[in-house]
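> Have a look at this prediction, sequence included:
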Amino acid sequence: MEDSSLSDGIDVDKGFAIAFVVLVLLFLILMIFRCVKLVKNPYEASSTTTDLSLS
């Protein structure tokens, strides 16, 4: 008694899981680039916060 169109279509749970994994991977890639920038030049990356406290 199952509808055959549901079994032939895309599984909604699988779609949400794939979208979640893709968003997590994009977030991790973004964080990796920010951390590399911070390691390469820590003073330039944190200059906006220190300028306000020094002046």
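Here it is on my side, so go on.
> contacts and neighbour counts: CA atoms only from here.
Noted.
> Looking at the chain, which helix is longest?
If you go by DSSP state H, the chain has its longest helix at helix 12-40.
> and after that one, which helix or strand comes next?
Remark: after helix 12-40, the chain's next helix or strand is helix 42-45, criterion DSSP states H and E.
> Any figure for the gap between Leu6 and Arg34?
Distance of Leu6 to Arg34, computed by C-alpha to C-alpha, to the nearest Å: 42 Å.
> Got another one to weigh against that:
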Amino acid sequence: MENPTPETFVDVDQSICLGFLSLMCFFLMLMMVRCAKLIVDPYSAIPTSTWEEEQLD
């Protein structure tokens, strides 16, 4: 008798789970980079128009 070959396809539920997990990891990486940039240079996130308004008061 021949040895049966194991099926190598991924289950539909497992592929959806892996896709969602990879999307969440990608989103987490983007947020980490954005937060790191904000920590390094916090004043770049503030619009300069608010500085002019505060100086006029």
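Yes, it's here. The shown structure was predicted, so the numbers you read here are calculated from the model rather than taken from an experiment.
> before we move on, back to that, in terms of packing, which of Leu6 and Arg34 of structure 1 has more residues around it?
Each of Leu6 of structure 1 and Arg34 has its neighbours counted (other C-alpha atoms under 10 Å); Arg34 has more, 13 against 10.
> now the longest helix of structure 1: how far from the chain's centre is it?
Distance, stretch centre to chain centre, for helix 12-40 of structure 1: 3 Å (C-alpha atoms, centre = their mean, to the nearest Å).
> Mean distance of that helix to its aligned residues in structure 2, please.
By mean C-alpha distance after the TM-score superposition for structure 1, the fitted helix 12-40 of structure 1 averages 0.3 Å away from its aligned residues in structure 2.
> buried set for that helix?
For helix 12-40 of structure 1, a neighbour-count test (16 or more other C-alpha atoms under 10 Å) marks nothing as buried.
> corresponding residues in structure 2 for that helix?
With TM-score structural alignment applied, helix 12-40 of structure 1 matches the range 12-40 in structure 2.
> And the most centrally placed residue in structure 1, how far from Ser4 of structure 1?
Centroid check for structure 1 by C-alpha atoms, centre = their mean gives Phe27 as the closest residue, at 1.4 Å. According to C-alpha to C-alpha, Phe27 of structure 1 and Ser4 of structure 1 sit 37 Å apart.
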